[in-house]
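J.: next comes the sequence, and after it the predicted model I'd like to discuss.
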Amino acid sequence: MAVYRMDHAGVVVEDLAAAVAFFVELGLELEGEATVEGEWADKLIGLDGVRADIAMLRTPDGHSRVELSTFERPVSTTPAPSAPVNVPGIPRLTFVVDAVDDVLERLRPHGAELVAEVSQYEDIYRYCYVRGPAGVIIGLCEELRRGA
């Protein structure tokens, strides 16, 4: 059987409340929050003594979701990535937005940093990459021709 659908993308963050605020400002809607722990979580993640807080957010159209999680235990000693966009394995989520400049200005107070520049491809779209919570790279894409 082939893939039925993509359920969500997950991002581990250090500050769950700040990351939720970032994605809510972007326009996602908080579905719910929970704490997970126990043998099932240990088996799923492959670590012992897991206790994590998670928040699930969805896009306004209801088709995509982002899971944000922070681990109380075990504590990771590996720092968050800050590599450039072209490094293999760097998480990148892209969202279609109404106006790149407006969204970028709203996200800056939440710690968003523009990776390079806002770039325009012909008269089709404007696009930029923003570094957000835990180093995750967020693409902001404004369609200049709807349905492009």
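T.: That came in fine, so what should we check first?
J.: only C-alpha atoms from now on, for both contacts and neighbour counts.
T.: Will do.
J.: how near is the residue lying closest to Phe71 once chain neighbours are set aside to Asp15?
T.: Distances taken as CA to CA, 6 or more residues apart in numbering put Ala52 closest to Phe71, at 4.3 Å, once the chain neighbours are dropped. Going from Ala52 to Asp15 by CA to CA, to the nearest Å gives 12 Å.
J.: quickly list what's touching both of the two.
T.: Thr70 (CA atoms under 8 Å, 6 or more residues apart in numbering).
J.: hang on, the earlier thing: doesn't the residue nearest to Phe71 belong to a strand?
T.: Yes. Ala52: assigned to a strand according to DSSP: H, G, I helix; E, B strand; the rest coil.
J.: what's the neighbour count on it?
T.: 17 (other CA atoms under 10 Å).
J.: Trp40: what's it in contact with?
T.: So Trp40 contacts nothing (CA under 8 Å, 6+ apart).
J.: tell me the SS of it?
T.: Going by three-state DSSP, the secondary structure assigned to Trp40 is helix.
J.: cool, and Ala116?
T.: Three-state call for Ala116 (three-state DSSP): coil.
J.: before we move on, what about the one 4 residues further on?
T.: Taken by three-state DSSP, the conformation at Gln120 corresponds to strand.
J.: give me the nearest residue to it, chain neighbours excluded.
T.: Nearest non-adjacent residue to Gln120, counting by CA to CA, 6+ apart: Arg126, 4.2 Å away.
J.: put this next to the previous one:
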Amino acid sequence: MAVRRMDHVGYVVDDLESAVAFFVALGLEVEGRASVSGEWADRLLALDDVQTDIAVVRTPDGQSRVELSTFHNPAVQPGMPDAPVNVTGIPRLTFVVDSLDETLENLNPHGARLVGDIARYEDVCRYCYVRGPAGVIIGIVEEF
């Protein structure tokens, strides 16, 4: 048995349209959207009467995907949108970009806020974390 590939990362957001806009501003592309419900979804998620909308965004190279979902039923459970980086299980996604500064400018109108500072790691890269939709932490790396 061997893993063939990582298919996608998924997380729940309260505002699907805002989350999609955030990732499009980051530079990802919308791959598709769907409404999900039915017995198979209930069984998969171990929830009753699942009704959710999802959007899948992908990196321009098509190799990485993020599934964003919002639940209409059952009600979304509150998370910890301002949890610090060292909380067990907090989602953290990292993307390599051409320009860290330009990326931050694109994300600011979508509510992105720096977690710490922009840091330079030797002669390798500039790196920062921002908060994205539902508090997910997004790493942004500009390689030299």
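T.: Received it, and whenever you're ready, just let me know what you need. A quick note: this is a predicted structure, and the numbers were derived from the prediction, not measured.
J.: now what about the TM-score between them?
T.: The TM-score (TM-score structural alignment, normalised by the length of structure 2) is 0.97; 144 aligned residues with a CA RMSD of 0.8 Å.
J.: circling back: show me what the residue nearest to Gln120 of structure 1 aligns to in structure 2.
T.: Alignment note: Arg126 of structure 1 maps to Arg126 in structure 2; criterion TM-score structural alignment.
J.: quick check, that match in a strand?
T.: Yes. Under three-state DSSP, Arg126 of structure 2 sits within a strand.
J.: for it, give me its contacts.
T.: Leu100, Ile118, Ala119, Arg120, Val141, Glu142, Glu143, Phe144.
J.: mind naming the longest helix for structure 1?
T.: Scanning structure 1 for the longest helix, with DSSP state H as the assignment, gives helix 16-26.
J.: which residues touch it?
T.: 13, 30, 53-55, 57, 68-70, 103, 106-107, 110, 132-133.
J.: for the residue nearest to Phe71 of structure 1, give its distance to Asp61 of structure 1.
T.: 28 Å.
J.: before we move on, what about Tyr125 of structure 1?
T.: Distance from Tyr125 of structure 1 to Asp61 of structure 1, counting by CA to CA: 20 Å.
J.: comparing these two, which shows the higher neighbour count?
T.: Set Tyr125 of structure 1 next to Asp61 and count neighbours by other CA under 10 Å: Tyr125 wins out with 17 against 7.
J.: enumerate every residue touching that one.
T.: Cys141, Glu142, Glu143, Leu144, Arg145.
J.: coming back round to it: can you tell me which of the contacts of Arg126 of structure 2 has the most neighbours?
T.: Val141 (23 neighbours).
J.: work out for me the element it sits within.
T.: Using DSSP states H and E, Val141 of structure 2 falls within strand 137-143.
J.: mean deviation (superposed) between that strand and structure 1, please.
T.: Mean deviation of strand 137-143 of structure 2 relative to structure 1 after superposition (mean CA distance after the TM-score superposition for structure 1): 0.3 Å.
J.: mind giving me the packing neighbours of that strand?
T.: strand 92-97, helix 100-107, strand 125-131 (3 or more CA pairs under 8 Å, 6 or more residues apart in numbering; DSSP states H and E).
J.: mean shift between the shortest one and structure 1?
T.: Strand 92-97 of structure 2, aligned to structure 1 and superposed, deviates on average by 0.3 Å (mean CA distance after the TM-score superposition for structure 1).
J.: where in structure 1 does that strand align, residue-wise?
T.: On structure 1, the counterpart of strand 92-97 of structure 2 by TM-score structural alignment is residues 92-97.
J.: any idea how far the closest residue in space to Gly111 of structure 2 that isn't next to it in sequence is from Val66 of structure 2?
T.: The spatial neighbour of Gly111 of structure 2 that comes closest, neighbours along the chain excluded (CA to CA, 6+ apart), is Gly132 at 7.1 Å. According to CA to CA, Gly132 of structure 2 stands 13 Å off from Val66 of structure 2.
J.: between those two, tell me which one has more neighbours.
T.: Between Gly132 of structure 2 and Val66, Gly132 has the larger neighbour count (other CA under 10 Å), namely 25 against 21.
J.: that one reaches Ile140, doesn't it?
T.: No. In this structure Gly132 of structure 2 lies outside contact range of Ile140 using CA atoms under 8 Å: 11.5 Å.
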